[in-house]
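> Need a 3D model of the following:
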Amino acid sequence: MKKRMLLVICIGLIMCIAIAGCSSQAKESESKTAEKLTSVVDQGGNEVQLPETITKVAITPIPWASAIWAIDGGSQRIVSINPSAMAAYKTSFMPELDPSFATISTAEITKDFTINVEALMNLKPEIAFIWNDQTAEAEQLKAVGITPVMLNYAENLEDLKKDLLLVGQVLGKEDEAEKLTAYHTEVENYFIDKKAELDSISKKKVMYLRNSKLSVAGAKNINNYLLELTGGANVAAGLDKQWSEVNMEQILQWNPEIIYLSNFDEIVPEDLYQNKIEGQDWSNIDAVKNHRVYKTPMGIYRYDAPCVETPLMIKWMGSIQQPELFKDYDIRKDLKAFYKAFFSANLTDENIDTILKVDANS
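Below you'll find the model as predicted:
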């Protein structure tokens, strides 16, 4: 009997210790979660104390309206965006996914990112996402009780992923942001692993054209990295800027074999093939003679800028520039899988044609 009682007591003690340990771990976990949600360090290097609840957000940067929509799983918390972001929305594929996005206000933020703080106060956002050089605006927002969170204009994929993860932390959507950035890393690593093979073959001379004013992507443009990563040689890599305006004489001298057309302008391949732009003669450019001019895709946002769909932009470029090397994926299948995984959307073949600008690029 004594032995049995001693055994019962020992078991009881073990259970108490186990329960206490679990309780301690749970409290520690809760403490870490609470700590993670109460403050973040933004892309301006500021420690930001977050509101207890975030029901409304305003978004100054143009690309980030779509990114925040993607990470948050909808537009339910977005109350104000840049009018340029709304213009992009209207010409993108996103209306098919979220018609209610069209009702978001654009009256409080101008195209040049100026914030009408008094007007924004009427919408009562707890958070305003701004660029990391908007220090004056940050102080104005804090003065009226709106918490500013600074984002960085990504010049590389690491900056882009940091921004995505920061948004996830602020909105309590860490898992969604981590899943998305993991896909970004996976796709980039696929192309990095092909570097040795790329180095052994000739690169296509490519040019990224922003608009009909002949503004091209230079060395500091993220597209310069994407072009090189996917087996192209950017003819404007010697220009140490994000975008540089050049002339037809320079383009003729470069003579690109492939030209990409941005969605920041309405210019399409046919405009170059038919020499429709006044004062410009494209007839002697190899990319034009061989019909290798491509309008960049547009999904929930322009693929030109660092965005949620940048991995798809990389795959699309690879399939155009080095189709023999990058033949172990299918951009259409990957696009369909991406939309299902991250937007819970089932794309049709017609939807994919629309996103990839198949009509313009045929």
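> C-alpha from now on. contacts and neighbour counts both.
Fine.
> Help me confirm that A236 comes into contact with K205.
No - distance between A236 and K205: 9.7 Å, which falls outside the contact criterion (C-alpha atoms under 8 Å).
> Now do the nearest residue to K204 once chain neighbours are set aside against N224, distance only.
Of all residues not flanking K204 in the chain, G232 sits nearest, at 4.9 Å (C-alpha to C-alpha, 6 or more residues apart in numbering). Distance of G232 to N224, given as C-alpha to C-alpha, to the nearest Å: 9 Å.
> where exactly do the helices run in the stretch 251-362 of the chain?
269-273, 286-289, 310-321, 331-343, 349-355, 358-361 (DSSP state H, counting those that start in this stretch).
> my bad, the stretch 101-250 of the chain
Under DSSP H, counting those that start in this stretch, the stretch 101-250 of the chain gives helices at 117-121, 135-143, 157-171, 174-192, 195-199, 222-229, 248-254.
> another one to check against the first:
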Amino acid sequence: MSPQGGAPIRRRSLLRGATLLAVGGSATLAGCGDTSGGVSGASPAEKGETEGPGGITVTDQRGATISLVGPARRIVTLPMPAAALLVAVDQGAEHLVGMHDASWVAMKDGIMGEMFPDVLDIAHDIAGQDFAPNVESVVGLEPDLVIQWGEMGEEVITPLENAGLQVAGLTYGGQQELTAWITFFATVLGKPERGAEINTRMEQDLQTIRAFGEARRGGGPRILYFNRFAEGLTVAGNETYNDFYIDLVGGTNVASGDGGAPGSGMVEVDREQVLAWDPEIVLLGNFDDALPQDLYSDKVWAGLSAVRTRQVYKVPLGGYRWDPPSQESPLLWRWLSQLVFPDDSGDSSLRTDIVDQFDFLYGQQPTPAQIDTMLWSEANASSAHYEQFHAS
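All right, here's what the predicted structure looks like:
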């Protein structure tokens, strides 16, 4: 993926329309977003419009038509980010009846389980780690709609359809797909205006951050994101969302482009390759338990620029992990922008922005202690420039 994004960046000035580029195949709901949150030049179904008295018809990202007699009231989600996104669009978990275990773990470990305690009681033993569904368990939840990965092959969808279930196959990977997902969920929930509002805000955030990034182009630090670190090194290479937002804020992903990791996506590398790249900033994802201290205390990494300058950071974990695309991505963009260019950040208002965004997305205002937990304030406390995110 290759989409792009000084002065302080403030939430009040961060509002929202962009040419959105993304990873993944073409999809009818994954077109470039217009300012209404729909899809430019799309049919009524692709824009998420209802058809017929009370009925809803949409086209999923496989090109399959989904017809509902009315707004979905019992939804099962198998793709990992879908559960949290559904809660954000719906501003509650009332209509979520099942999810993948990895989604449940993210909710348990993050603030979502505190904001909506009932989500921890939702069924989450309905599919394997390979997303192969336990059809009997899913059928038992009596869903109006099941959300499944659309790019993993018919073998994870056909058994559900053969059981008489309505299944939407969605693809994922970039900003364009995220915009499409928001539109899709808002449509099937019968809340198209809500989806349009979320997309409009996000698109204007993107434009603002992109303007900051363009102004810094060429002067940004070398950055490396670890999807996995604790047991084997896996980094974000070409055509990843991490590559997108590193470029967006004006940094350079050392694992992409000339001299980067071969191929695309998440790539396994060895220690020697990381040392040769010598990143100035290291980001540790939320898909394992690695923390900055793991690098600071290991002599193997002592010569790494990011270690010498104490610029290793654990990526925040909010209502969902901030590493992949989600409804909270604008907060990740701001957080990273202020870490990469701390002199531009001025008097940081990120904490205020978190409260504002969470109120908008979830109808909840996190406490200072909850924000500290989201930002991994304790784990990141010994890293450079992190004091800007401390509570005043």
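> TM-score for this pair?
Scored against TM-score structural alignment, normalised by the length of the first structure, the superposed chains reach a TM-score of 0.85; 325 aligned residues with a C-alpha RMSD of 1.7 Å.
> For A106 of the second structure, which residues are in contact?
Counting by C-alpha atoms under 8 Å, 6 or more residues apart in numbering, A106 of the second structure touches 320-321.
> now for it: what does it line up with in the first structure?
Here A106 of the second structure is matched to A88 in the first structure, going by TM-score structural alignment.
> any idea how far the counterpart of I147 of the second structure in the first structure is from Q43 of the first structure?
Taking TM-score structural alignment as the criterion, the aligned counterpart of I147 of the second structure in the first structure is F129. According to C-alpha to C-alpha, F129 of the first structure stands 11 Å off from Q43 of the first structure.
> Without its sequence neighbours, what residue ends up closest to L317 of the second structure?
Nearest non-adjacent residue to L317 of the second structure (C-alpha to C-alpha, 6+ apart): M374, at 5.0 Å.
> Please apply the same query to G172 of the first structure.
Spatially, and ignoring its direct neighbours in sequence, G172 of the first structure is nearest to L37 (6.9 Å; C-alpha to C-alpha, 6+ apart).
> do the same with A236 of the second structure
Counting by C-alpha to C-alpha, 6+ apart, the residue nearest A236 of the second structure is M266, at 4.7 Å.
> Could you do W69 of the first structure as well?
Nearest-residue entry for W69 of the first structure: S75, 5.4 Å, with adjacent residues in sequence omitted and distances by C-alpha to C-alpha, 6+ apart.
> I'd say that neighbour and I59 touch.
No - if you go by C-alpha under 8 Å, S75 of the first structure and I59 don't touch, sitting 11.5 Å apart.
> Looking at these two, which is more packed in?
A count of neighbours by other C-alpha atoms under 10 Å puts I59 above the other of S75 of the first structure and I59, at 27 against 21.
> who's in contact with T147 of the first structure?
Counting by C-alpha under 8 Å, 6+ apart, T147 of the first structure touches 48-51, 126-128, 138, 141.
> if we go to 7 Å?
T147 of the first structure sits next to 126-128, 141 when contact means C-alpha atoms under 7 Å, 6 or more residues apart in numbering.
> Restricted to buried residues, select those in ChimeraX.
Command for ChimeraX that selects the buried part of the contacts of T147 of the first structure, burial taken from 16 or more other C-alpha atoms under 10 Å:
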select :126,127,128,141
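> Could you export the contacts of T147 of the first structure as a markdown table, including distance to Y339 of the first structure?
Shown next, in a markdown table, are these (distance: C-alpha to C-alpha, whole Å):
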| residue | distance to Y339 of the first structure |
| --- | --- |
| E126 | 30 |
| I127 | 27 |
| A128 | 27 |
| L141 | 35 |
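> preserved in the second structure, out of the contacts of T147 of the first structure?
Listed in the original numbering, these still in contact in the second structure are 126-128 (both residues aligned by TM-score structural alignment, their matches' C-alpha atoms under 7 Å).
> I'd like those residues written out as JSON lines, with distance to I19 of the first structure added.
Listed next are these as JSON lines, based on distance: C-alpha to C-alpha, whole Å:
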{"residue": "E126", "distance to I19 of the first structure": "39"}
{"residue": "I127", "distance to I19 of the first structure": "40"}
{"residue": "A128", "distance to I19 of the first structure": "43"}
